[in-house]
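>>> this one's sequence-less:
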């Protein structure tokens, strides 16, 4: 009951978060644009309109979903510390873990609503433009669930930053730095190492595992539908095949659990 009360309060706070609202609006808008713009390649490549749309949306989600997760969570604890409400929250008959779980449930609901609206709009546009025979439920459900897992990973990281830093301004800067490193710079670093190593041991043995160790890359690999869509969406699918679907799924499953467990551990030791 107390966890649900915390979740309800966090939902009200998230509703007033302007940056989150803008990010969600952009996600829905781009989903619609990418779906409508995906008609051109389908005839040339012989793939379904939904496949092209989901490949483009996957690339977009790799950037936006972690960003939304961090925007939701970077001030979840530090903001309460600055407002002086954390001490009041801790005076209630519930543990710190329960407080964090309540916040997590609210924030994952916000993510689910944003992603669900975007994918629902995509499905509607595909039906309107091409007919219901081109609609495939499994890829949509897979993209929804893996997007939530990706967002949950960065929610957990954002909570840890919020607890450790204790100041909202500094927490926001570190959150953006985490986003840049995990989503942008990590892949650039791997690409540079791959180019430098050529076809050596790194390219064959180390690179595939380092690639799937990043939840953003694991998400991208899982949602790259087939070899035709790989041409459109990503050039890393060959490396992903070395690790396999099990490794990719394991990465996306473990990251949220580890990140949330780390946040709970840090929160238990933090002083309000």
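Yes, it's here. Keep in mind the model is a prediction, meaning the values are calculated, not measured. Residues are numbered from 1 along each chain as shown.
>>> contacts, neighbours, all on C-alpha from now
Fine.
>>> Can you give me the buried ones in whichever helix in the chain runs longest?
In terms of residue count, the longest helix belonging to the chain (DSSP state H) is helix 96-130. Neighbour counts over helix 96-130 (16 or more other CA atoms under 10 Å) mark 96-97, 99-108, 110-112, 114-127 as buried.
>>> can you tell me the distance between the two ends of stretch 229-244?
Length of stretch 229-244, first residue to last, CA to CA, to the nearest Å: 17 Å.
>>> Second structure follows, compare the two:
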């Protein structure tokens, strides 16, 4: 196995991160998260005739849906042209002519984009964290920090998928189309198909195996991870009868999310080398 030049990787990481900061991408995404999280936190219970901070469980339950829709889309749009964009601009050959390996280039790109995505996510949810701390103290902040961490992991998983698409695609337009299709597939279509099969079979489809099929979708892993973090959320989502206790272990689900981060990145590395 070749030795990695971490100085080269750090240089590429810094350049990629500075590019995102320079075009104010991080600021824009953080602002979107801040506005949406505050609106959902304060007005999420308007249909029940309540406005304002209600409970940490209700706040996290409301924000889970926001994260599942927004963060995968943002991560895919952020990373889909990381490699194919360089190839179309003709700068990829120039980069590879430098004393740097393909693996170092890929890791530098990924880590720079991951740093930008992580910073925008944490900053975007930070104001909500302050408000929850003032209202519920350290107990509420503890659960909210766990929610923020799982949100970052979800973004990194979809960023890995975006980088894989960027490596295997030869045109930027094709990569963007695949990114949108991937978002529809994981965020919208996957659960609808499972629900349709469950209803069509009268509840006989899959049995307990249905819960393990959810592990094939990082968005569902994120949902289960947060649903089982709080007792009231388990009953709120009604998943206690579907998801077996074995999947209630946050370390197991966190490991599954890490697998979704590393596996696409490993495949992208192998494909980029060939």
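It's in. Please read all numbers here as calculations on a predicted model, not as lab measurements.
>>> Overlay the chains and give the TM-score.
The TM-score (TM-score structural alignment, normalised by the length of the first structure) is 0.86; 263 aligned residues with a CA RMSD of 2.6 Å.
>>> Translate residue 36 of the first structure into the numbering of the second structure.
For residue 36 of the first structure, the aligned residue in the second structure is residue 42 (criterion: TM-score structural alignment).
>>> hmm, I was thinking of residue 49 of the first structure
Aligned counterpart of residue 49 of the first structure in the second structure: residue 55 (TM-score structural alignment).
>>> repeat for residue 144 of the first structure
Counting by TM-score structural alignment, residue 144 of the first structure lines up with residue 148 in the second structure.
>>> repeat for residue 264 of the first structure
By TM-score structural alignment, residue 264 of the first structure lines up with residue 269 in the second structure.
>>> That match: how many residues sit nearby?
Residue neighbour count, defined by other CA atoms under 10 Å, stands at 20 for residue 269 of the second structure.
>>> and what of residue 200 of the first structure?
Residues near residue 200 of the first structure, counting by other CA under 10 Å, number 11.
>>> which residues does it contact?
By CA atoms under 8 Å, 6 or more residues apart in numbering, residue 200 of the first structure lies in contact with nothing.
>>> how much space between it and residue 206 of the first structure?
10 Å.
>>> likewise residue 29 of the first structure?
Residue 29 of the first structure is 38 Å from residue 206 of the first structure, by CA to CA.
>>> Would you mind finding the match for residue 93 of the first structure in the second structure?
Taking TM-score structural alignment, the alignment pairs residue 93 of the first structure with residue 99 from the second structure.
>>> Figure out the helix or strand that residue 202 of the second structure lives in.
Counting by DSSP states H and E, no helix or strand carries residue 202 of the second structure.
>>> can you give me how far stretch 54-69 of the second structure is from the chain middle?
15 Å (CA atoms, centre = their mean, to the nearest Å).
>>> can you pull the buried residues of that stretch?
By 16+ other CA under 10 Å, the buried positions in stretch 54-69 of the second structure come out as 54, 56-64, 67-69.
>>> Measure how buried the match of residue 93 of the first structure is and give me the count.
With other CA under 10 Å as criterion, residue 99 of the second structure counts 8.
>>> That one: what secondary structure?
Per DSSP: H, G, I helix; E, B strand; the rest coil, the local secondary structure of residue 99 of the second structure is coil.
>>> Do a quick rundown of the helices in the stretch 1-150 of the first structure.
Secondary structure of the stretch 1-150 of the first structure (DSSP state H, counting those that start in this stretch): helices at 2-15, 18-37, 39-45, 49-73, 78-83, 86-90, 96-130, 137-165.
>>> Output those helices as a markdown table; include the columns distance to residue 182 of the first structure.
Formatted as a markdown table, the helices of the stretch 1-150 of the first structure follow (distance: least, CA to CA, whole Å):
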| stretch | distance to residue 182 of the first structure |
| --- | --- |
| helix 2-15 | 24 |
| helix 18-37 | 18 |
| helix 39-45 | 30 |
| helix 49-73 | 9 |
| helix 78-83 | 22 |
| helix 86-90 | 30 |
| helix 96-130 | 19 |
| helix 137-165 | 10 |
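>>> Any idea which of those helices gets closest to residue 188 of the first structure?
Among the helices of the stretch 1-150 of the first structure, the nearest to residue 188 of the first structure by CA to CA is helix 49-73 (14.4 Å).
>>> Mean deviation, the closest one versus the second structure?
Compared with the second structure after the fit, helix 49-73 of the first structure shows a mean deviation of 1.2 Å (mean CA distance after the TM-score superposition for the first structure).
>>> how far out from the middle of the chain is that helix?
Averaged C-alpha coordinates place helix 49-73 of the first structure at 7 Å from its chain's average position (CA atoms, centre = their mean).
>>> now it against helix 137-165, angle please.
Orientation check (axes from the mean of the first three to the mean of the last three CA atoms, to 10 degrees): helix 49-73 of the first structure against helix 137-165 gives 20 degrees.
>>> now for helix 49-73 of the first structure, which elements pack on it?
helix 18-37, helix 39-45, helix 96-130, helix 137-165, helix 168-179, helix 215-222, helix 227-233 (3 or more CA pairs under 8 Å, 6 or more residues apart in numbering; DSSP states H and E).
>>> repeat that with 6 Å
Helix 49-73 of the first structure sits against helix 137-165, with contacts defined as 3 or more CA pairs under 6 Å, 6 or more residues apart in numbering; DSSP states H and E.
>>> report the angle between the axes of the helix it packs on and helix 215-222?
180 degrees.
>>> average distance between helix 137-165 of the first structure and the second structure?
Taken over the aligned residues, the distance from helix 137-165 of the first structure to the second structure averages 1.6 Å (mean CA distance after the TM-score superposition for the first structure).
>>> Sweet, I'm off.
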